[in-house]
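**Student:** Sequence and computational prediction follow.
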Amino acid sequence: GIFGEAQLSALLEQVFTVDQYQAQVVTRRGGKNPVDFAIKLPGRSDSGDPLWLPIDAKFPSDDYERLLDAQQRADVLGAEAAGKALEGRIRLEAKSIAEKYIEPPYTTDFAILFLPTEGLYAEVLRRPGLMEVLQRDYRITLAGPTTLLAMLNSLQMGFRTLALEKRSSEVWQVLGAVKTEFGKFGDVLAKVKSQTESVLNTLSSAEQRSRVMGKALRNVEALTELDSARLIPPDRDMDER
């Protein structure tokens, strides 16, 4: 059991960040039995708690070693008996996992039974119909090291895709807000342009009038500064400035 948990922990560490899974989680409401590990899925239950995918490691080493020993001795009857015992043990473990750790909507409607060696996993797969029975009767999926790693990588890819979709949605919202504000900014620029053009037209008109007045006064003799000061007193404020 300790060996299986260590193997499972190492695989999870390869794929997930520490906040994407948790060890020793009680996944059933009011339960007292913690599963070895549970993955936090993006969806949440109605209560707001994480949706867990339970994974429990099992290593029936005694039954497996008896099977290997009988096979090495070419003991057909012994191998058959050990194989049936191993199959029975796997069924019991699957039933226990289903009863202790599966409880939708707080968990997924299935759990994973992890077998920590490829040899053990291959031996269990050889039992006719065992995989189908575990999935149908107990909602348990078997996984060896390689199979579990593939499952975990698939889950992680799904998490990343979901995160990208959420970020994409946020980006479109920001662009929509920018588009709205840019439209308002365009209206302000149009008003400023209109007002500026009006000022420029007024200045141009004043400049034209100034030229006309200059032409009309061209033949008028200018007064001396003293005579001009008597007719038009100077502005003291302007002089001070």
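**Tutor:** Great, that's in hand. If you're wondering where the values come from, they're calculated on a predicted model, not measured in any experiment.
**Student:** alpha carbons only for contacts and neighbour counts from here, please
**Tutor:** Noted.
**Student:** What lies in contact with stretch 191-199?
**Tutor:** With contact meaning C-alpha atoms under 8 Å, 6 or more residues apart in numbering, stretch 191-199 is reached by no other residue.
**Student:** residues of that stretch that come out buried?
**Tutor:** For stretch 191-199, a neighbour-count test (16 or more other C-alpha atoms under 10 Å) marks nothing as buried.
**Student:** quick one: the spatially most central residue of the chain and Thr108, what's the gap?
**Tutor:** Centre of the chain computed as the mean C-alpha position; nearest residue by C-alpha atoms, centre = their mean is Ala163, 2.7 Å away. According to C-alpha to C-alpha, to the nearest Å, Ala163 stands 20 Å off from Thr108.
**Student:** same question, Ser228
**Tutor:** Note on Ser228: its distance to Thr108, by C-alpha to C-alpha, is 101 Å.
**Student:** go on, Ile39?
**Tutor:** 10 Å.
**Student:** Centre of the chain to the longest helix anywhere in the chain, how far?
**Tutor:** In terms of residue count, the longest helix belonging to the chain (DSSP state H) is helix 145-216. Averaging C-alpha coordinates over helix 145-216 and over its chain gives two centres that are 28 Å apart (C-alpha atoms, centre = their mean, to the nearest Å).
**Student:** same deal with stretch 133-143?
**Tutor:** When distances are taken as C-alpha atoms, centre = their mean, stretch 133-143 is centred 29 Å away from the chain's centroid.
**Student:** So for Ile39 and Thr108, which sits in the more crowded spot?
**Tutor:** Ile39 (22 against 16; other C-alpha atoms under 10 Å).
**Student:** quick one: which helix or strand includes the more buried one?
**Tutor:** Counting by DSSP states H and E, the element that carries Ile39 is strand 35-44.
**Student:** buried set for that strand?
**Tutor:** Buried residues in strand 35-44, counting neighbours by 16+ other C-alpha under 10 Å, are found at Val35, Asp36, Phe37, Ala38, Ile39, Lys40, Leu41.
**Student:** Can you check what angle separates that strand from helix 145-216?
**Tutor:** Computed with axes from the mean of the first three to the mean of the last three C-alpha atoms, to 10 degrees, the direction of strand 35-44 lies at 30 degrees from that of helix 145-216.
**Student:** then this one, side by side with the first:
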Amino acid sequence: MGRRTAAFQEQLTEERRKQQEAEARAQEALMRMMQSQSALEGRLAQMSDASAKSQAELTRTLEERLDKVSQRMGESLEKTTQNTTESLTDLKTRLALIDEAQKNITELSGQVVGLQDILSNKQSRGAFGEVQLNDLVSAILPPSAYGFQETLGNGKRADCVIKLPNPPGPIVVDAKFPLESYHLLRNAQDEGQNKQAAAAFRTAIKKHVKDIAEKYIVTGETAESALMFLPSEAVYAELHANFPDLVEESFRAKVWIVSPTTLMATLNTVRAVLKDVRMREQAGVIQKEVGTLLIDVDRLDKRVGNLRSHFNQAEKDIKEIETSSGKISKRAEKIEALQLEEGESAGAVLETARGQLDGE
């Protein structure tokens, strides 16, 4: 019985010890939990402070960025407004220029229509060619080298006469403008129209060449050839590109077909020829004057020779005069050296001196 009681007490004591150890461990765990809670509260406080600071910093950063964005947006809007204003101003200026250009185009259109009206009339078209011919000739040649609307010996009036010396003699230039047949040729839509227009163009050119050859090549008055002036490079190019037989026929008729460009080259050649002729004329005048100058030089040489002869004769006379003067001086010295002897008269002394001098 006593043993059971002692065992029970030991067991009870062991249980109490275990209970105490458990309570101690529980208290230790509770203390740890309280310490952990305190540490957690501190960390939460720090996190709260850090969060508050981060929030404040974020707020400040956001405010600064919003201010910068607002400022940039304001500057951008201001710059955009300025650029838009400048663009509108430039657009307005360009629209004004476009309006002005449109007015000019309208005026040019009217002028083109007017030019078409002029060229549609044969007389006006002829006057147009004559004016262009007048401008080209008067711009290159001197006034004495040409004449406009001059009447030839056969009664025909020439548009222009280039006055060249013989040979070749004066060359007549007549302006022709076969525009109607050229337009038909350019506007042909099919092969039939093209052939018809080509025939009309060929007929017009042949007629002009024949008229110029018969009217403006006058034997004994003009050169053996004449010029037909086409005041259009396009017509000239069409003629030489697609109608070489007409060009050869004009060569055989001694009618040279020229355009504004080729006429300028021809007139420059004519100016060179006229300049050469004037140089030859001046060379003849100079040669004549040089011959006259040589005659004058020969005459001057003869007169210089005569003057040299006179100088030689004068020098000889001077030497003779010097000889006579020397003799006179010697005689005067001898006369001065004579002394009058007593009882002699002056006349006797002179006679004696004269005799001595004569004896010399």
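**Tutor:** Structure received. Remember, predicted model here, so these are calculated numbers, not experimental data.
**Student:** what's the TM-score for these two chains?
**Tutor:** Once superposed, chain against chain, the TM-score is 0.80 (TM-score structural alignment, normalised by the length of structure 1); 213 aligned residues with a C-alpha RMSD of 2.3 Å.
**Student:** related to what we said a few turns ago, can you tell me which of the buried residues of strand 35-44 of structure 1 is nearest Asn153 of structure 1?
**Tutor:** Taking C-alpha to C-alpha as the measure, Asn153 of structure 1 sits nearest to Ile39 out of the buried residues of strand 35-44 of structure 1, at 12.4 Å.
**Student:** ok, now which ones touch the closest one?
**Tutor:** Gln20, Tyr21, Gln22, Trp52, Leu53, Pro54, Ile55.
**Student:** Recalculate using a threshold of 7 Å.
**Tutor:** Contacts here follow C-alpha atoms under 7 Å, 6 or more residues apart in numbering; on that basis Ile39 of structure 1 touches Gln20, Tyr21, Gln22, Trp52, Leu53, Pro54.
**Student:** and the fourth one, that one's in a strand?
**Tutor:** Just to be clear, that refers to Trp52 of structure 1. Yes: the assignment for Trp52 of structure 1 (DSSP: H, G, I helix; E, B strand; the rest coil) places it in a strand.
**Student:** Now check it against structure 2: what is it aligned to?
**Tutor:** Counting by TM-score structural alignment, Trp52 of structure 1 corresponds to Pro170 in structure 2.
**Student:** Touching, its match and Ala223? I think so.
**Tutor:** Yes: here Pro170 of structure 2 lies in contact with Ala223, judged by C-alpha atoms under 7 Å, at a distance of 5.4 Å.
**Student:** and for these two, which residues touch both?
**Tutor:** The overlap between the contact sets of Pro170 of structure 2 and Ala223 (C-alpha under 7 Å, 6+ apart) is empty.
**Student:** which one among the contacts of Ile39 of structure 1 gets closest to Met213 of structure 1?
**Tutor:** For Met213 of structure 1, the closest of the contacts of Ile39 of structure 1 turns out to be Gln20, at 84.6 Å, with distances computed as C-alpha to C-alpha.
**Student:** Could you measure from the closest one over to Lys179 of structure 1?
**Tutor:** 36 Å.
**Student:** between those two, which one's more packed in?
**Tutor:** Gln20 (16 against 12).
**Student:** so where do the helices sit in structure 2?
**Tutor:** Counting by DSSP H, the helices of structure 2 are 2-120, 122-140, 179-186, 191-216, 233-242, 244-252, 260-337, 346-359.
**Student:** what's near enough to touch Ala23 of structure 1?
**Tutor:** For Ala23 of structure 1, the set of contacting residues under the criterion of C-alpha under 7 Å, 6+ apart consists of Asp36, Phe37, Ala38.
**Student:** Touching, the last one and Tyr21? I think so.
**Tutor:** Yes: using C-alpha under 7 Å, Ala38 of structure 1 makes contact with Tyr21 at a distance of 5.6 Å.
**Student:** Give the residues shared as contacts by the two.
**Tutor:** Once C-alpha under 7 Å, 6+ apart is applied, it turns out that Ala38 of structure 1 and Tyr21 contact no residue in common.
**Student:** Quick one: neighbours of Asn194 of structure 2, just the number.
**Tutor:** Here the count is done by other C-alpha under 10 Å, and Asn194 of structure 2 has 16 residues near it.
**Student:** which residue lines up with it in structure 1?
**Tutor:** For Asn194 of structure 2, the aligned position in structure 1 is occupied by Ala79, per TM-score structural alignment.
**Student:** Can you find the partner of Phe114 of structure 1 in structure 2?
**Tutor:** Structural alignment places Phe114 of structure 1 opposite Phe229 in structure 2 (criterion: TM-score structural alignment).
**Student:** Quick check: that match vs Trp256 of structure 2, distance?
**Tutor:** In this structure, Phe229 of structure 2 and Trp256 of structure 2 are 9 Å apart, going by C-alpha to C-alpha.
**Student:** hmm, back to that, of the helices of structure 2, which is nearest Asn154 of structure 2?
**Tutor:** Minimum separation from Asn154 of structure 2 across the helices of structure 2 (C-alpha to C-alpha) falls at helix 191-216, 7.8 Å.
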